[in-house]
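Visitor: Sequence first, predicted model second:
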Amino acid sequence: MSYDGFYDRLKVVNKGDFQYARVNFYISDIGTNEACAIKSGTILTENNEYPLNYTEQAQLLLPFDKQLDTDKAVIVVQPQNPVHDCQLKLQIEANELEGLSFTKQSLFTIHTELDELLADLSGFFVSKLMWFLLPEQKGVVVTFKKPMHFDDESIECKKSVCYFAVADNWQDDTKELADIADVIKVTPWITK
């Protein structure tokens, strides 16, 4: 895979004022969407070879490096299972939440950042002139470490994944809903 596509998206995140929203890259199975376990990875340029960092969840930990973009670097990933049919998955998410309380206010902030990042990644043409093509973000999807339940009509849970329909009045609600340590990640809840 060519590094320039990754660099262009990382540049959007770095230019924006995002405290929590990120663009992360994963290698997943085409059929099941489960992580494709990675055996090895390399970043190659014409003159150099660098190790590729990745997680057990098959997340590629790519550097934001102008020189790699200039040098037309290529990302090479070897899956552990050679017969796996793997694909690249781009995910807008918030998964670095240290120091944050799990409140409606914090979910409102994350929701706003994820929505802004989605618009920024869509570019000027789509976000300003063809806004009707942008997906509508209803709220956020929170993946927890364990099954959860909330007594709130705006929150729907299916085992450890909960859908939060974020409203404007959440901006000032600082009542803690759960322990932030139980949260794995927060992603946009796209409805169209």
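Guide: In hand now; what should we look at? Numbering: from 1, shown residues only.

Visitor: C-alpha only now, for contacts and for neighbours.
Guide: OK.

Visitor: Pull out the buried residues from the host helix or strand of residue 119.
Guide: According to DSSP states H and E, residue 119 maps onto helix 104-124. Of the residues in helix 104-124, those buried under the neighbour-count criterion (16 or more other CA atoms under 10 Å) are 104-121.

Visitor: Quick one: name whatever helix or strand follows it.
Guide: Taking DSSP H and E, what comes next after helix 104-124 is strand 137-144.

Visitor: helices and strands around the helix or strand following that next one, which ones?
Guide: Using DSSP H and E, the helix or strand that follows strand 137-144 towards the C-terminus is strand 155-158. Judged by 3 or more CA pairs under 8 Å, 6 or more residues apart in numbering; DSSP states H and E, the packing partners of strand 155-158 are strand 161-164.

Visitor: alright, now check it against this:
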Amino acid sequence: MLKKLLASSLLLSSIGAYAGDVSLDYKGFYDRLKRVNKEDYSLITMAFYVPNSKNCKIISGKITTERKSYPLIYNKDQQLLLPYDEKLRSDRALIQLNLAGDTTRCGIQVQIASKTKQKHYEATSLQQMFAEMDALYTDLQGFPMKYFSKGISGISFNFQSVTQIKVNGVPKQVEDKFVLTESELKKLKHLEFSNNPVRISPWFNH
């Protein structure tokens, strides 16, 4: 179940409302971010997305407590860029979203993802990213399943349009997704994209 959730970004929880304002407890997001921040993961995070469809369009958003209101930052991929803040958790903050469309099938997606999305990568940074993704994936499974985990199989790069790629200088073209397997990563020296990826996440072949 966890593998499917992280690999294909299945819905974490249904928002279950029609167009308008939706409130979500910040604590649920904080608890997931805490799993990342308690370890020294410098390249990855837990990413939260509102599905980018006609029924899940973000009009605006904010983070609120009883006394204060803060702007909610999100990108064009509708990733919620949430702070990791103990005070917001203790103040019982809410994530408030104003959505357009029929949101009964909308939800929040959670996924292990790279913090940055670059056009150029050297082998060492991608090897570290793979190791961190694999370690966090194993940790999220908990006891005793983490001792039986097969781990991740590679790294997936998603794009918004056709992208030119160079693997160790050898060119190729992809439509919207490129997968770098663990075995390919071991042979990699450098990787180049003509466009910045919109999402970089673990890939599974099992």
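Guide: In hand now; what should we look at? Here the structure is a predicted model, which means the values were calculated and not measured.

Visitor: After superposition, what's the TM-score, could you say?
Guide: Superposed pair, TM-score by TM-score structural alignment, normalised by the length of the first structure: 0.75. Supporting alignment: 178 aligned residues with a CA RMSD of 3.2 Å.

Visitor: As a check, name the ranges of all helices in the second structure.
Guide: 2-8, 26-37, 86-90, 123-141, 182-187 (DSSP state H).

Visitor: Which one, of these, ends up nearest to residue 96 of the second structure?
Guide: helix 26-37 (9.5 Å; CA to CA).

Visitor: What range does that closest one cover in the first structure?
Guide: Taking TM-score structural alignment as the measure, the first structure aligns residues 3-14 with helix 26-37 of the second structure.

Visitor: mind checking how far the counterpart of residue 119 of the first structure in the second structure is from residue 49 of the second structure?
Guide: In the second structure, residue 119 of the first structure lines up with residue 138, judged by TM-score structural alignment. Counting by CA to CA, to the nearest Å, the separation of residue 138 of the second structure from residue 49 of the second structure is 22 Å.

Visitor: for residue 8 of the second structure, same thing?
Guide: Counting by CA to CA, the gap from residue 8 of the second structure to residue 49 of the second structure is 12 Å.

Visitor: These two - which one has more neighbours?
Guide: residue 49 (20 against 15; other CA atoms under 10 Å).

Visitor: how about the more buried one, what's its partner in the first structure?
Guide: So, by TM-score structural alignment, residue 49 of the second structure is matched to residue 26.

Visitor: now swap in residue 157 of the second structure and tell me
Guide: Aligned partner of residue 157 of the second structure by TM-score structural alignment: residue 142.

Visitor: so that match touches residue 185, yeah?
Guide: Yes - Residue 142 of the first structure is within contact range of residue 185, at 6.0 Å (criterion: CA atoms under 8 Å).

Visitor: ok, the two, which is more surrounded?
Guide: residue 142 (22 against 16).

Visitor: quick one: contacts for the closest residue to that one other than its chain neighbours?
Guide: For residue 142 of the first structure, ignoring the flanking residues on the chain, the nearest one in space by CA to CA, 6 or more residues apart in numbering is residue 186 at 4.5 Å. Going by CA atoms under 8 Å, 6 or more residues apart in numbering, residue 186 of the first structure touches 93-95, 110, 140-143.
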